[in-house]
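Asks: what shape does this take:
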Amino acid sequence: MSRWRPPSAASSHLITRSGLLKLKDELDELWRIRRPEVVAAITAAAAEGDRSENAEYIYRKKQLREIDHRVRYLSKRIPDLHAADTLPADLTAIWFGASFTVEDEDGSVHEYRIVGADEIDSSRGWISIDSPFARAALKTRVDEEFEVVTPGGIRRCIVCAIRYEAP
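Replies: As a prediction, the model looks like this:
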């Protein structure tokens, strides 16, 4: 069995202004605060002697690799992002940054917000602009129906409300 996997689809470069600031703050914290702390801990653990059996040293090296990986990702990703900091011209339709409420066929009501791929938070109902559900919801208005193909079958939703947060 091969370990090769096809490359994943490129995500869009849109992000909300608050999401971009959050990523920049994370990069700054990783680089200025967390990384120096871990490097100091590695130095202290290395001074204890045999590194091959030193659990603290091994753990901290792994932690440093994870921090460096995230720093490298953020350093490459942040310059490519485009913050959508203006409201769309048509506030009656669903566009990037919209929070909207839908009602399913079974009567259940759900709330979603369309955000960038780096801001996804399923517990808050934040979905990626690249997701099939968001793509199906784009351009729909209140009282309009849209459908999206899911693994469980076709899901039909009616838009109940749309709102936008001020940038």
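Asks: CA only for contacts and neighbour counts going forward, please
Replies: Will do.
Asks: and for Lys164, nearest residue in space, chain neighbours not counted?
Replies: I think there's a mix-up here, since residue 164 is Tyr and not Lys. Ala98 (5.1 Å; C-alpha to C-alpha, 6 or more residues apart in numbering).
Asks: swap in Ala41?
Replies: Ala41 sits nearest to Arg60 (C-alpha to C-alpha, 6+ apart), 7.0 Å away.
Asks: what about the one you found, neighbour count?
Replies: Residues lying near Arg60 (other C-alpha atoms under 10 Å) number 19.
Asks: contacting residues for it?
Replies: Contacts for Arg60 were tallied using C-alpha atoms under 8 Å, 6 or more residues apart in numbering; they are Val38, Val39, Ala41, Ile42.
Asks: which of those are buried?
Replies: Val38, Ala41, Ile42 (16 or more other C-alpha atoms under 10 Å).
Asks: between these, which is closest to Phe146?
Replies: Checking the buried ones among the contacts of Arg60 against Phe146 by C-alpha to C-alpha gives Val38 as the nearest, at 49.5 Å.
Asks: tell me which strands and helices the one helix or strand the closest one maps to is in contact with?
Replies: When elements are assigned from DSSP states H and E, Val38 belongs to helix 35-46. Counting contacts by 3 or more C-alpha pairs under 8 Å, 6 or more residues apart in numbering; DSSP states H and E, helix 35-46 is packed against helix 55-80.
Asks: and this one, please, so the two structures can be compared:
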Amino acid sequence: MSRYRPPSPRSTAVITPEGEARLRAELHQLWKIERPQVTREVSDAAKLGDRSENAEYIYGKKRLREIDRRVRFLSKRLESLNVVRNKPDDTQRIYFGAWVRLVDEDDQARLVRLVGPDEFDVEPHYISIDSPLARALLNKAADDDVIVQTPAGEAEYWIAALSYDGPPEA
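Replies: Got it, this is the predicted structure:
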């Protein structure tokens, strides 16, 4: 049996300035604060003797590998990202960085923001520009209807409002 995994699809290399700041803050936290602290802990654990049965040493080394892996990823990713700082020329259409208020078939309102794949998050309602919903919304305007293919079937949304300066008013 093979361990081959097909490569993951390439994600869009765009990010908002806020997203870039968060990734840079995470990189700084890992590299300048956490890694030196874990390194000291591993060094202290190594001084205690037998490393093969020293849980602090073993788990500290494991944490160092995790930190190093994430630092490498963040460093490479930040180099390849394109930070989108300007609004599009046509602010009446939905593009990257737009806040969009959607209304579904049951009259339930939903607010989303189209962001890069590195910064999507459930709580602030950020969706990746690569997601099916975002792809369906691209280049649409307020009062347009959008049909999105979801795992549960087709979902229809009405675009109630859009804004590039923050969440649109209800």
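Asks: over in structure 2, see which of the contacts of Arg60 of structure 1 survive.
Replies: On the basis of both residues aligned by TM-score structural alignment, their matches' C-alpha atoms under 8 Å, what survives of these in structure 2 is Val38, Val39, Ala41, Ile42.
Asks: need the contact list for the residue nearest the centre of structure 2.
Replies: Nearest residue to the geometric centre of structure 2 (C-alpha atoms, centre = their mean): Glu119, 2.3 Å. Taking C-alpha under 8 Å, 6+ apart, we find Glu119 of structure 2 in contact with Ile15, Gly19, Tyr126, Ser128.
Asks: what's the mean deviation for whichever strand or helix holds Asp25 of structure 1 versus structure 2?
Replies: In this structure, Asp25 of structure 1 is located in helix 17-29 according to DSSP H and E. Mean deviation of helix 17-29 of structure 1 relative to structure 2 after superposition (mean C-alpha distance after the TM-score superposition for structure 1): 1.3 Å.
Asks: how about that helix: buried residues?
Replies: In helix 17-29 of structure 1, counting by 16+ other C-alpha under 10 Å, buried: Gly19, Leu20, Leu23, Leu27.
Asks: now for it, which elements pack on it?
Replies: helix 55-80, strand 82-84.
Asks: and the ones you listed as CSV, adding distance to Lys139 of structure 1?
Replies: Below are these laid out as CSV (distance: least, C-alpha to C-alpha, whole Å):
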stretch, distance to Lys139 of structure 1
helix 55-80, 25
strand 82-84, 17
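Asks: please work out which of those is packed deepest.
Replies: Of all the helices and strands packed on helix 17-29 of structure 1, strand 82-84 carries the top mean neighbour count, a mean of 17, counting by mean count of other C-alpha atoms under 10 Å.
Asks: tell me which residues in whatever helix or strand comes next after that strand are buried?
Replies: Following strand 82-84 of structure 1 in sequence order, the next helix or strand is strand 98-104 (DSSP H and E). For strand 98-104 of structure 1, the buried set under the neighbour-count rule, 16+ other C-alpha under 10 Å, comprises Ala98, Ser99, Phe100, Thr101, Val102, Glu103.
Asks: repeat for stretch 136-147 of structure 2
Replies: Within stretch 136-147 of structure 2, judged by 16+ other C-alpha under 10 Å, the buried ones are Leu137, Lys140, Ala141, Ala142, Asp145, Val146.
Asks: quick one: which of these sit in helices?
Replies: Leu137 (DSSP state H).
Asks: which single one of the contacts of Arg60 of structure 1 is nearest to Cys160 of structure 1?
Replies: Of those, the one sitting nearest to Cys160 of structure 1 (C-alpha to C-alpha) turns out to be Val38, at 49.1 Å.
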